[in-house]
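**Q** Structure of the sequence below:
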Amino acid sequence: MSKTDSDPFSDLEKPKGPSPFAIGFNRSNGDPMVYGGLFVGAFLVIASIVADMPELALIALAPLAVAFWHYPMLDRRVPQLGANADGFFVERIGFIDWASIRKLELRRTAVRNIQLASLEVSLTRSLADAVTGPQIFPVWKKVMMRNWSTRREADGTDTLVIRLHTLSADPEQVLAQLRTFRNV
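**A** Alright, predicted model coming up:
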């Protein structure tokens, strides 16, 4: 092929703007809690049957509940955080309108030698009013761990606090990608 036979669309510009993204939990964070809880719970149930001690079966409920609570950390099918032109996505909330976001701020803390990072999303109104596309999820997920919490401010707005250290992406990159969407 000569230079004149090349693709006629090669001169067109690539679309500009931020690219959509979605990230999930860093699976290695949830493995010990889920599999450890299942192992200890199963061990206690088996010991209860072998020793004929029903009390051990009741005690097994605690580690099994811990495994159930942390199970979302293993679920790779559902992203925990994402963004596109429609808005900012948070699992079990849905899409938050970009116009409803006042400020995005990264907070870092340390517990001993463990670095923790969270994203504080200050909204211009309440969270219920800021959601443009609510996510539908099974009822049983209401009693499982979620990666966010809300805080009501004195002016009636909400601040969404999302733990980023549990996710499979660098917190600074997540913040940079979100700011590019917000500034468009």
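
**Q** CA atoms for contacts and neighbours, from now on please.
**A** Noted.

**Q** residues touching residue 88, list them.
**A** Remark: with contacts taken as CA atoms under 8 Å, 6 or more residues apart in numbering, residue 88 is in contact with 81, 82, 94, 95, 96, 97, 98, 178.

**Q** who's in contact with the fourth one?
**A** Taking CA under 8 Å, 6+ apart as the definition of contact, the neighbours of residue 95 are 86, 87, 88, 89, 131, 132, 133, 134, 135.

**Q** ok now the helix or strand harbouring the third one, how far from the chain's centre?
**A** Per DSSP states H and E: residue 88 is located in strand 87-90. Taking CA atoms, centre = their mean, to the nearest Å, the mean C-alpha location of strand 87-90 is offset from the chain mean by 10 Å.

**Q** out of the contacts of residue 88, which are inside strands?
**A** Using DSSP state E, 81, 82, 94, 95, 96 are the members of the contacts of residue 88 that sit in strands.

**Q** any idea how far the fourth one is from residue 60?
**A** Remark: distance between residue 95 and residue 60 (CA to CA, to the nearest Å) = 38 Å.

**Q** let's see this one next to it:
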Amino acid sequence: MSQDDMHGYTVAYEREELQFPVYVVAFTGACLATVGLALDNVFLIALALLALGFAYYNYPLLETGKQRIGCGQYGVFAEGLGIISWRSIKAIELKQLDVRGSIDHELLIMLEDPLERALLVDWRRRPFYRFLMRLPWSLKGSVIRIPLDAFDRPPEEIAQSFTRMMGFYKR
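**A** Below is the predicted model of the structure:
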């Protein structure tokens, strides 16, 4: 089963705000690389590599419309992670973080089992060229953290849908 076969509630990255900074940084990196090579300036080439590395890491933000996280009858899925079975999920919680006056939202998925046993399908093996790209989740102990502000749906709607589907399928 691949990620494209998943049905149910799915969420993609937002289409408007996130693309612009990635394009600007990529363009800036290309300009710095061109000027650095023309002037044979190692400092400019190093800055260009940093900018292009940042753009490469954030390239998935440009792939709008592709499902990144979601849930269905089998459990919760996330790109680059796999499908976590409903029976292995202890709780799903929406957490608000105040970061420098701005509120960020994270979806916390607490696991009852270790990740290896919780996964029905393991998508952690990625192609080499995608190894250094952004993932929509992080793992801290037995808690999977998913920052929700980059997605195309409101954080409250995402958390409510995940919780509602967990209550329905976990019976």
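
**Q** Can you calculate the TM-score here?
**A** Their TM-score after superposition, calculated using TM-score structural alignment, normalised by the length of structure 2, is reported as 0.85; 161 aligned residues with a CA RMSD of 1.9 Å.

**Q** Quick one: the contacts of residue 88 of structure 1 as JSON lines, columns for distance to residue 52 of structure 1 too.
**A** Listed next are the contacts of residue 88 of structure 1 as JSON lines, based on distance: CA to CA, whole Å:
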{"residue": "81", "distance to residue 52 of structure 1": "47"}
{"residue": "82", "distance to residue 52 of structure 1": "50"}
{"residue": "94", "distance to residue 52 of structure 1": "48"}
{"residue": "95", "distance to residue 52 of structure 1": "51"}
{"residue": "96", "distance to residue 52 of structure 1": "53"}
{"residue": "97", "distance to residue 52 of structure 1": "57"}
{"residue": "98", "distance to residue 52 of structure 1": "59"}
{"residue": "178", "distance to residue 52 of structure 1": "56"}
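
**Q** from those, which single one is nearest residue 116 of structure 1?
**A** Using CA to CA, the shortest approach to residue 116 of structure 1 within these belongs to residue 81, at 16.9 Å.

**Q** most centrally placed residue in structure 2?
**A** What sits nearest the mean C-alpha location of structure 2, by CA atoms, centre = their mean, is residue 136, with 1.1 Å.

**Q** other SSEs contacting the longest helix anywhere in structure 2?
**A** Using DSSP state H to define each element, structure 2 has its longest helix at helix 19-39. In terms of contact count using 3 or more CA pairs under 8 Å, 6 or more residues apart in numbering; DSSP states H and E, helix 19-39 of structure 2 is assigned the packing partners helix 42-57.

**Q** what sits against residue 88 of structure 2?
**A** 111, 112, 113, 118.

**Q** Residue 150 of structure 1 now?
**A** By CA under 8 Å, 6+ apart, the residues touching residue 150 of structure 1 are 158, 159, 160, 161.

**Q** switch the cut-off to 6 Å
**A** Taking CA atoms under 6 Å, 6 or more residues apart in numbering as the contact definition, residue 150 of structure 1 lies against 159, 160.

**Q** likewise residue 69 of structure 1?
**A** The neighbourhood of residue 69 of structure 1, defined by CA under 6 Å, 6+ apart, consists of 144, 145.

**Q** Could you find the counterpart of it in structure 2?
**A** Alignment note (TM-score structural alignment): residue 69 of structure 1 maps to residue 57 of structure 2.

**Q** Count the residues that sit near the aligned residue in structure 2 for residue 57 of structure 1.
**A** In structure 2, the residue matched to residue 57 of structure 1 (TM-score structural alignment) is residue 45. Residue 45 of structure 2 has 21 neighbours, counted by other CA atoms under 10 Å.

**Q** unless I'm mixing things up, residue 45 of structure 2 is touching residue 33, no?
**A** Yes: because the distance of 5.2 Å satisfies CA atoms under 6 Å, residue 45 of structure 2 is recorded as touching residue 33.

**Q** Could I have the buried ones of the ones in strands among the contacts of residue 88 of structure 1 as ChimeraX selection syntax?
**A** Burial among these is assessed by 16 or more other CA atoms under 10 Å; the matching ChimeraX selection reads:
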select :81,82,94,95,96
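
**Q** closest to residue 36 of structure 1 among the ones in strands among the contacts of residue 88 of structure 1?
**A** Proximity of those to residue 36 of structure 1 was ranked by CA to CA; the top entry is residue 81 with 26.1 Å.

**Q** okay, how far is it across stretch 141-152 of structure 2, tip to tip?
**A** Termini of stretch 141-152 of structure 2 sit 28 Å apart (CA to CA).

**Q** For it, give me every contacting residue.
**A** Applying CA under 6 Å, 6+ apart, the external contacts of stretch 141-152 of structure 2 come out as 12-14, 105-111, 137-138, 155.

**Q** Most neighbours among those, please name it.
**A** For the contacts of stretch 141-152 of structure 2, counting by other CA under 10 Å, the largest number of neighbours falls to residue 13: 25 neighbours.

**Q** What residue in structure 1 is paired with that one?
**A** Following TM-score structural alignment, the counterpart assigned to residue 13 of structure 2 within structure 1 is residue 25.
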